[in-house]
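Chemist: Quick one: sequence and predicted model below, then my questions.
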Amino acid sequence: MSVQVLYFASLKEALGMSGESVDFSAEVATVGALRERLIGQGRAALATAKNLRCAVNQEMVKLDAPVADGDEVAFFPPVTGG
């Protein structure tokens, strides 16, 4: 399976990229499992981000949300602006 992962704000800066295509096995069934896999592949900023927010196909979700082939998964810390 494959998903497009997007990184925003300080995660984008820390990882040095705005996104990537990620291939994974069916065992990675949730956003949280995908996050853990990415951390294991060296995306340590995902482990240290406080109050990490997630979206699947542009809808806010929790870490237990399912992930399917072809989904777009976004990770971002809370941001403020004005």
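Modeler: On my side now, so go ahead. Numbers count the residues shown, from 1 in each chain.
Chemist: okay, CA-based contacts and neighbour counts for the rest of this
Modeler: OK.
Chemist: Now the longest helix anywhere in the chain: buried residues?
Modeler: In the chain, taking DSSP state H as the definition, the longest helix is helix 31-40. Buried residues in helix 31-40, counted by 16 or more other C-alpha atoms under 10 Å: V31, G32, A33, L34, R35, E36, L38.
Chemist: The third one: what's it in contact with?
Modeler: Spelled out, it's A33. By C-alpha atoms under 8 Å, 6 or more residues apart in numbering, the contact list for A33 reads L63.
Chemist: okay, now the one to match up with it:
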Amino acid sequence: MARVLLFGRLADLAGWREREIPAATLAELRGWIAGEDPALFEALQAPAVRTAVDQELVNLDVALRPESEVAFLPPMSGG
């Protein structure tokens, strides 16, 4: 199972910050989220939301290992 981390408004929307989700690919993980929480899935589709797998930013679908960490990062503000 992949360890999924949500930050900022994404965590607030979902009501959780960390969860184990069964998925073999990033696309499968997004599909699982779509089925469980359509509002969160919609928020993850925003162009400014970045995705990191094992602490590396990714733009495409990637394979996940059972110990993979997937982080969804909303836009940050500050300076």
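Modeler: Arrived safely. For clarity, every value in this text was computed on a predicted model and none was experimentally measured.
Chemist: Now the TM-score, please.
Modeler: Remark: TM-score between the superposed chains equals 0.81 [TM-score structural alignment, normalised by the length of the second structure]; 77 aligned residues with a C-alpha RMSD of 1.7 Å.
Chemist: about what we covered before: I'd like the buried residues of helix 31-40 of the first structure laid out as a markdown table, including distance to L52 of the first structure.
Modeler: Conversion of the buried residues of helix 31-40 of the first structure to a markdown table gives the following (distance: C-alpha to C-alpha, whole Å):
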| residue | distance to L52 of the first structure |
| --- | --- |
| V31 | 12 |
| G32 | 11 |
| A33 | 14 |
| L34 | 14 |
| R35 | 10 |
| E36 | 13 |
| L38 | 14 |
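Chemist: Name the nearest of these relative to V61 of the first structure.
Modeler: Using C-alpha to C-alpha, V31 comes nearest to V61 of the first structure of those, at 8.5 Å.
Chemist: Mind listing residues that contact stretch 9-17 of the first structure?
Modeler: Residues from elsewhere that reach stretch 9-17 of the first structure (C-alpha under 8 Å, 6+ apart): Y7, S18, G19, R43, A45, L46, A49, F75, F76, P77, V79.
Chemist: again, 10 Å this time
Modeler: Applying C-alpha atoms under 10 Å, 6 or more residues apart in numbering, the set of residues contacting stretch 9-17 of the first structure from outside is 6-8, 18-19, 42-46, 48-49, 52, 75-79.
Chemist: Filter those residues down to just the ones in helices.
Modeler: Counted as lying in helices by DSSP H, out of the contacts of stretch 9-17 of the first structure, are A45, L46, T48.
Chemist: how about the first one, what's its match in the second structure?
Modeler: Per TM-score structural alignment, the equivalent position to A45 of the first structure in the second structure is L40.
Chemist: That match against I33, yeah?
Modeler: Yes - between L40 of the second structure and I33 there is a contact under C-alpha atoms under 10 Å: 7.2 Å.
Chemist: Nearest residue to the middle of the second structure?
Modeler: F72 (3.8 Å; C-alpha atoms, centre = their mean).
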